[in-house]
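Trainee: below: sequence and its predicted model.
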Amino acid sequence: MKSNKPLYHHASELLKIRQLKGLEFRARLKEYSQPVQKDLWDRIFVYIDLIFVFILLGQSLLGFWIQPFEILFALVLLPITLFTADVIGQVFHKALDTYAGEEHVFWGKAAQEFRKHHENPANLNHVSYINHLAAFGKLMLPMFIICLFFDWTQNPAWGANLTLLLFVLLNATEIHKQAHLQKPHPLAQVLQKLGLMINKKDHSRHHQAPFDCCYSVVNGWSQRLFDGTGFWKKMDLFFWNKFKKMPRIWIQDPRAIPATVYAELKNNPQLIPEDLIIYSDVFSHRKSNELKNLLYRD
């Protein structure tokens, strides 16, 4: 059963891997999931972002020196800032995992690596700090530049919290990495115990079949809001109904595909993406009975 719909980039790689057998297959699959070294400009963007962090932070500290009462207001804003960071991080994570195009100039590389990471969760554990942040350095730079147009010495509480928000989002991939390590950095361990960073126990649920929950990558504060309401599952179904393009999470694990969608695919087999067929062949243990009946019916 074929489809005219274009393959995801990673599915094109899997198509080649599928032809291999035994140890060669396993070795190539592991190699495929490794993150790539970012180019020089990607890393330069990160350094520029970090310089802007210090500039913005310096403005806020000067403002606190001039208006010390603003420190109390900054502390009031702090939990709102951290919750907002988790919401934004979760939205970005879900978008890159499920909806983003892999050929896009700004987020294509990040989308590819997020999806490969699902097949080998330990693939990011040995990536350097700067190389890890490079996926988002380019995206964050315009936001830092905009912030430089404001004088945060006049509103240091807002400036400090906005700087913290951008810094946390820039470091979201590193925070996520620490949630995968057996021995996180000592500072990360303290922040995880305080509930200020997502921990291994909470994040590990995201890597368990059917991979459709726990998208928080900052501190987990917004987890209950999204998972408790089934928000992302509803968004996946909306995405399918609106664009007739299968959310990538369904391709990764067909057991997440709703029964109503299987019924639609049965009546309209031309909607079955070839990515789904390739993925189910390479990761056959995830092939649901509904998918088997759909693909191998007479």
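Mentor: Yes, it's here. Numbers count the residues shown, from 1 in each chain.
Trainee: for the rest of this, base every contact and every neighbour count on C-alpha atoms.
Mentor: Will do.
Trainee: where's I249, which helix or strand?
Mentor: helix 248-252 (DSSP states H and E).
Trainee: what is that helix packed up against?
Mentor: With contacts taken as 3 or more C-alpha pairs under 8 Å, 6 or more residues apart in numbering; DSSP states H and E, helix 248-252 sits against helix 274-282.
Trainee: that older thread, how far out from the middle of the chain is the helix holding I249?
Mentor: 14 Å (C-alpha atoms, centre = their mean, to the nearest Å).
Trainee: kindly report the same for stretch 89-107.
Mentor: Using C-alpha atoms, centre = their mean, the offset of stretch 89-107 from its chain centre is 7 Å.
Trainee: would you mark the buried spots in that stretch?
Mentor: Neighbour-count burial for stretch 89-107, counted by 16 or more other C-alpha atoms under 10 Å, picks out 89-94, 96-102, 107.
Trainee: tell me how far the ends of it are from each other?
Mentor: Using C-alpha to C-alpha, to the nearest Å, the end-to-end distance of stretch 89-107 comes to 14 Å.
Trainee: what does that stretch rub up against?
Mentor: With C-alpha atoms under 8 Å, 6 or more residues apart in numbering as the test, stretch 89-107 has contacts from 8-9, 108-112, 114-115, 135-136, 138-139, 169, 172, 215-218, 247-249.
Trainee: buried subset of those residues?
Mentor: 8, 108-112, 114-115, 135-136, 138, 169, 172, 215-218, 247-249.
Trainee: so where does F64 fall, helix or strand?
Mentor: Secondary structure from DSSP H and E places F64 in helix 40-66.
Trainee: show me what that helix is packed against.
Mentor: Using 3+ C-alpha pairs under 8 Å, 6+ apart, helix 40-66 sits against helix 129-147, helix 156-170.
Trainee: for these, which one sits closest to L82?
Mentor: Smallest distance to L82 across these (C-alpha to C-alpha): 7.1 Å, for helix 156-170.
Trainee: now find how far off-centre the following helix or strand past that closest one is within its chain.
Mentor: The helix or strand immediately downstream of helix 156-170 is helix 172-178, counting by DSSP H and E. Distance of helix 172-178 from the chain centroid (C-alpha atoms, centre = their mean) equals 10 Å.
Trainee: adding another structure so you can compare the two:
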Amino acid sequence: MITHPDSPLSEAPPARVEENHPFYTALLHVSVWLTWPLIALSVWLSATVLGQSGYAWSLPLLFAGGVLASDFTSGLFHWFFDNYGSPQTPVFGQTIELFRVHHDLPEDICNSGLVFTVGHVCLWVVPMIISFIGAWYLAGRGPLVSALLLFATLANLFLVLTNLFHKWAHLPKKPAWMLFMQEYRLVLETHHHNIHHTPPFDTYYCITTGWLNPLLRAIKFFPRMEKFLALIGVQKNQGA
């Protein structure tokens, strides 16, 4: 991502977001520690119903679907935050700032702890998982709604883990188990992700596993999205 001339990031050396937003950072801590028990509860509730109803065979399919949904969603948001809006954009401004700083200081993500690495997603995941469980309960807790709950929960779980996998792709030194996961494309692989960090920085946006990147590039998904948005009056940032 090229820093825009009128962006605050161009006026001074980029600073890490948590240095400037202590209240936001406190929210990250709370959301991260709420995320894990909520996801565990949601998975247990939905998987139990599916197992007891004779649909245990669907669990691997829902798992794979959750990973793919996360990969696609990560790419969609990554593309949008790289090319539209600003740190002053309501609601998404903090996350947009995070992406802009990352493109100025790509290795800085390696210095972030778990809370700052995944917390930006956890802020959204906590209310979503609570609402998913509530909707599941009100809808009767049957096999179909349980499958939907499990799929949505797994997609959100991998969205939470996405920036951790992203961080691993930038680490200069990796343990053997991490290299194994990257080599077999279980998570985002370094050389694969470097394609995105190569000018003009306009492809390979998916950062959970990156599985969907070749397909989305082949069908020109993001350029077509940009043309569609331009048709309805939404223009890319200058220089993006």
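Mentor: Arrived safely. The structure presented is a predicted model; accordingly, all values stated were derived computationally and were not measured.
Trainee: right, and H132 of the first structure touches T173 too?
Mentor: Yes. Contact criterion C-alpha atoms under 8 Å: H132 of the first structure and T173 qualify, at 6.6 Å.
Trainee: spit out the residues that contact these two alike.
Mentor: With C-alpha under 8 Å, 6+ apart, H132 of the first structure and T173 have no common neighbours.
Trainee: ok, back up a step: highest mean neighbour count out of the helices and strands packed on helix 40-66 of the first structure?
Mentor: helix 156-170 (a mean of 22; mean count of other C-alpha atoms under 10 Å).
Trainee: quick check: the gap between A69 of the second structure and S53 of the second structure.
Mentor: 25 Å.
Trainee: compare those two (neighbour count), which wins?
Mentor: Higher neighbour count among A69 of the second structure and S53: A69, with 21 against 11, using other C-alpha atoms under 10 Å.
Trainee: how near is the equivalent of that one over in the first structure to N219 of the first structure?
Mentor: Counting by TM-score structural alignment, A69 of the second structure corresponds to T84 in the first structure. According to C-alpha to C-alpha, T84 of the first structure stands 10 Å off from N219 of the first structure.
Trainee: what of N289 of the first structure?
Mentor: 36 Å.
Trainee: comparing the two, which residue is more hemmed in?
Mentor: N219 (27 against 11).
Trainee: if I pick the alignment partner in the second structure of the more buried one, what's in contact with it?
Mentor: Here N219 of the first structure is matched to T209 in the second structure, going by TM-score structural alignment. Residues counted as contacts of T209 of the second structure (C-alpha under 8 Å, 6+ apart) are 67, 71, 162, 165, 185-189.
Trainee: need the buried ones from those selected in ChimeraX.
Mentor: Entered in ChimeraX, the line below selects the buried ones among those, by 16+ other C-alpha under 10 Å:
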select :67,71,162,165,187,188,189
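Trainee: out of the contacts of T209 of the second structure, which sit inside helices?
Mentor: Among these, DSSP state H puts 67, 71, 162, 165 in helices.
Trainee: tabulate those in TSV, adding columns for distance to I109 of the second structure.
Mentor: Shown next, in TSV, are those (distance: C-alpha to C-alpha, whole Å):
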residue	distance to I109 of the second structure
V67	22
D71	19
T162	13
F165	11
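Trainee: ok, of those residues, which one's closest to W136 of the second structure?
Mentor: V67 (21.0 Å).
Trainee: how about that closest one, what does it touch?
Mentor: Counting by C-alpha under 8 Å, 6+ apart, the residues that V67 of the second structure touches are 154-155, 158, 208-209.
Trainee: what residue in the first structure is paired with L28 of the second structure?
Mentor: By TM-score structural alignment, L28 of the second structure lines up with D42.
Trainee: how near is that match to H126 of the first structure?
Mentor: 18 Å.
Trainee: which one of those two is surrounded by more residues?
Mentor: D42 (18 against 11).
Trainee: for the residue nearest to that one when sequence neighbours are not counted, give me its contacts.
Mentor: Distance criterion C-alpha to C-alpha, 6 or more residues apart in numbering; nearest residue to D42 of the first structure, sequence neighbours excluded, is A134 at 5.2 Å. By C-alpha under 8 Å, 6+ apart, the residues touching A134 of the first structure are 38, 42-43, 45-46.
Trainee: ok, those residues in the second structure, which still hold?
Mentor: Contacts conserved in the second structure for the contacts of A134 of the first structure, using both residues aligned by TM-score structural alignment, their matches' C-alpha atoms under 8 Å: 42-43, 45-46.
Trainee: nearest to F243 of the first structure, of those?
Mentor: Nearest to F243 of the first structure among those, with distances taken as C-alpha to C-alpha, is D42, at 31.8 Å.
Trainee: show me the two of the contacts of T209 of the second structure that sit farthest apart.
Mentor: V67 and E189 (15.2 Å).
Trainee: any idea how far the aligned residue in the first structure for K220 of the second structure is from T153 of the first structure?
Mentor: Mapped onto the first structure by TM-score structural alignment, K220 of the second structure lines up with G230. According to C-alpha to C-alpha, G230 of the first structure and T153 of the first structure sit 42 Å apart.
Trainee: the two: who's more crowded?
Mentor: Counted by other C-alpha under 10 Å, G230 of the first structure and T153 do not tie: T153 has more neighbours, with 22 against 13.
Trainee: out of the ones in helices among the contacts of T209 of the second structure, flag the one nearest to P175 of the second structure.
Mentor: The closest of those, once distances to P175 of the second structure are taken by C-alpha to C-alpha, is F165, at 13.5 Å.
Trainee: and that closest one? What does it align with in the first structure?
Mentor: Looks like F165 of the second structure aligns to I175 there (TM-score structural alignment).
Trainee: test my guess that its match contacts S216.
Mentor: No. Counting by C-alpha under 8 Å, I175 of the first structure stays clear of S216, with 10.5 Å between them.
Trainee: anything in contact with each of these two?
Mentor: I198.
Trainee: the strand or helix carrying Q90 of the first structure vs the second structure, average offset?
Mentor: Secondary structure from DSSP H and E places Q90 of the first structure in helix 70-94. Its aligned residues in the second structure lie a mean 1.6 Å from helix 70-94 of the first structure after superposition (mean C-alpha distance after the TM-score superposition for the first structure).
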